[in-house]
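# Next come a sequence and a model predicted from it.
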Amino acid sequence: MATTITQFQGLTFSILVEEFHDKGTDGRLNCYLASIYTQDKATAVRHLVRRSRLPGAASAMKREIEREGIKAFHRLRGEKRHDRVDG
C-alpha cells in the first residue's frame, strides 16, 4: 500500500491531492483512490472536493492544477465564475 500527497499552497487555503494504491504480489492493481481536499490554513480542517477511482486520476488532477491554477480548482468544484462587467 502506498499513499502519495501533493500539496499546493494558496493564500488562505491549500489544495491537497491524495493518491492511494495497493498492488498484489503479482503486481496487479487491487485498489486505487485519488482525492482532492481543500485545507484551511487557520484551522487545518480538510474538505473533500472530488474523488476518483480511475487509475492515474491524481496525476491528471495535479497537472491540471499546476497548469491552470485557481481556474482549474473552481472547475473541479463545479463553481460558476462570472467576470465582472462594468456598466
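Cool, got the structure.

# From here on, just use CA atoms for contacts and neighbour counts.
Fine.

# Report the spatially closest residue to the spatially most central residue of the chain, excluding sequence-adjacent ones.
The centroid of the chain falls nearest to residue 36 when counting by C-alpha atoms, centre = their mean (2.8 Å). Nearest residue to residue 36, sequence neighbours excluded (C-alpha to C-alpha, 6 or more residues apart in numbering): residue 17, at 4.6 Å.

# Where does that neighbour sit, in terms of helix or strand?
strand 13-23 (DSSP states H and E).

# dropping in the other structure now:
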Amino acid sequence: MRQKITKIKGLTVNVEIVEMSQADKNGGILCYLAAIYIQVQGSAEKRLVRKSRLPGAAAALRKEIQRDGIRAFERLKL
C-alpha cells in the first residue's frame, strides 16, 4: 500500500490531500482513495471536505486550487 500526503498552504486555510493506493504485482490499481481535508489557520481541527475513488481526482483538485485559489473552495461548499 502506498500513501501520499500533499499539503497546500493558503492565507486563511490549509488543504491536505491524502491519497492511498494499492497495486497488484503487475502494476494494476486494486484500490485508490483520496481524501481532501480543510484546516483553518491556527486550528488543530481538520474537516473532511471530499472523498474520491477515481484515480487522478486529487491531482485535478490540486491544479484547480493552484489555478483558481480561493474560488476553488466555493465549489467545495465549505
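It's in. Because the structure is a prediction, the values reported are computed rather than measured.

# burial of the residue nearest to residue 36 of the first structure, as a residue count?
Using other C-alpha atoms under 10 Å, residue 17 of the first structure is surrounded by 23 other residues.

# Isn't residue 55 of the first structure up against residue 32?
Yes. Counting by C-alpha atoms under 8 Å, residue 32 is a contact partner of residue 55 of the first structure at 6.1 Å.

# Counting neighbours, go ahead and name the busier of the two.
For residue 55 of the first structure versus residue 32, the count of surrounding residues by other C-alpha under 10 Å is larger for residue 32: 20 against 16.

# My read is that that one contacts residue 54, right?
Yes. Judged on C-alpha under 8 Å, residue 32 of the first structure makes contact with residue 54 at a distance of 7.1 Å.

# rewinding a little: so the residue nearest to residue 36 of the first structure versus residue 51 of the first structure, what's the distance?
10 Å (C-alpha to C-alpha, to the nearest Å).

# anything in contact with each of these two?
Common neighbours of residue 17 of the first structure and residue 51, counting by C-alpha atoms under 8 Å, 6 or more residues apart in numbering, are 34-36.

# so which of these comes closest to residue 77 of the first structure?
Proximity of these to residue 77 of the first structure, judged by C-alpha to C-alpha, is greatest for residue 36, which lies at 9.7 Å.

# What's that closest one aligned with over in the second structure?
Mapped onto the second structure by TM-score structural alignment, residue 36 of the first structure lines up with residue 36.

# what sits against that match?
By C-alpha under 8 Å, 6+ apart, residue 36 of the second structure lies in contact with 15-18, 48-51, 58.

# Alright, calling it a day.
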